[in-house]
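Undergrad: Structure of the sequence below:
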Amino acid sequence: MATSSNLFGKTGEQIAKNHLEKNGYEILEENWRTGRAEIDLIAYKNKTIIFIEVKTRSGTFFGHPEDFVNNKKQKLFTDAAEEYLYQTQHKGEIRFDIISIILDKDATTPNLKHIEDAFWNY
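TA: This next block holds a predicted model:
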């Protein structure tokens, strides 16, 4: 059974997906999993595969959403990306992005920040 925080996160991921598609990204995968790691969105644009972590929060009281992508999360994320690249045999450019979303309580006015090249642990 989905919890309200899961639904909140899924809403953020849908907002992020819509943003990417509107800006010319092709969505290759959603919620791609390997082992303990998950990549929220994998997209393609300008011959580059982009691995995207979506962080959705209701406010910034505890910090901005992107602040929650710590070194441990980055390591899991890049390990998953490495597995994806191995499986797909992609040899071109890659990038790691974060999409930070702050939703008000009614989830009607998203504040989205797309951070390209957010980190590089690869």
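
Undergrad: From now on I want contacts and neighbour counts done on CA atoms only, so please keep to that.
TA: Noted.

Undergrad: how far away is the residue most central in space within the chain from residue 67?
TA: The residue lying closest to the centre of the chain (Cα atoms, centre = their mean) is residue 53, at 2.0 Å. As for residue 53, its distance to residue 67 is 12 Å (criterion: Cα to Cα, to the nearest Å).

Undergrad: repeat for residue 95
TA: Distance of residue 95 to residue 67, given as Cα to Cα: 18 Å.

Undergrad: Another sequence for comparison is provided below:
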Amino acid sequence: MAEHLITGEKGEDMAAFFLQKSGYEVVGRNYRSGKAEIDLIIRKNDWLIFVEVKTRSGVAFGYPESFVSPVKAALLKRAAEEYIFAVDWKGPIRFDIVSIILSRESAEIRHFEDAIP
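TA: Presented below is the predicted three-dimensional model:
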């Protein structure tokens, strides 16, 4: 498996664990719709939250959260619409980003709520 895929998978695992420790329930992972993929689908209280996880091994090229392009955001929203219809969700939703910067000794995890308008 390519190194960036391994890094991405590790980041998604770390994000899921981090969010669960923060009181969220993970209800879906890697939901696919056409060209789009939702990394994590979580719930907390009455909210359904679609999460884009961005993992990098450093910030030389920018912080991970800055790599969510308008095209990626549009694809994420399209996949979320399909998921909402499939499960007949009637409550509030939002789009979050979890940013992870990995180093040899540690990981910096930041959760941005309502990060994609």
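
Undergrad: TM value for the aligned chains?
TA: Put the two chains on top of each other and the TM-score (TM-score structural alignment, normalised by the length of the second structure) is 0.97; 117 aligned residues with a Cα RMSD of 0.7 Å.

Undergrad: returning to what we had before: who's more crowded, residue 95 and residue 67 of the first structure?
TA: Legend: neighbour count by other Cα atoms under 10 Å for residue 95 of the first structure and residue 67, higher for residue 95 (18 against 11).

Undergrad: what secondary structure does the residue nearest to residue 12 of the first structure when sequence neighbours are not counted sit in?
TA: Nearest residue to residue 12 of the first structure, sequence neighbours excluded (Cα to Cα, 6 or more residues apart in numbering): residue 56, at 5.5 Å. Each residue gets one of three states, and residue 56 of the first structure gets strand by DSSP: H, G, I helix; E, B strand; the rest coil.

Undergrad: Let me see the contact set for residue 56 of the first structure.
TA: Residues near residue 56 of the first structure by Cα atoms under 8 Å, 6 or more residues apart in numbering: 8, 9, 12, 65, 100, 101, 102, 103.

Undergrad: ditto for residue 28 of the first structure
TA: Counted by Cα under 8 Å, 6+ apart, residue 28 of the first structure has contacts 41, 42, 43, 44.

Undergrad: name the element the residue nearest to the centre of the first structure belongs to?
TA: In this structure, residue 53 of the first structure sits in strand 48-57 according to DSSP states H and E.

Undergrad: mean distance, stretch 93-102 of the second structure to its aligned residues in the first structure?
TA: By mean Cα distance after the TM-score superposition for the first structure, the fitted stretch 93-102 of the second structure averages 0.3 Å away from its aligned residues in the first structure.

Undergrad: Helices of the first structure, start to end?
TA: For the first structure, helices defined by DSSP state H occupy the ranges 4-22, 71-88.
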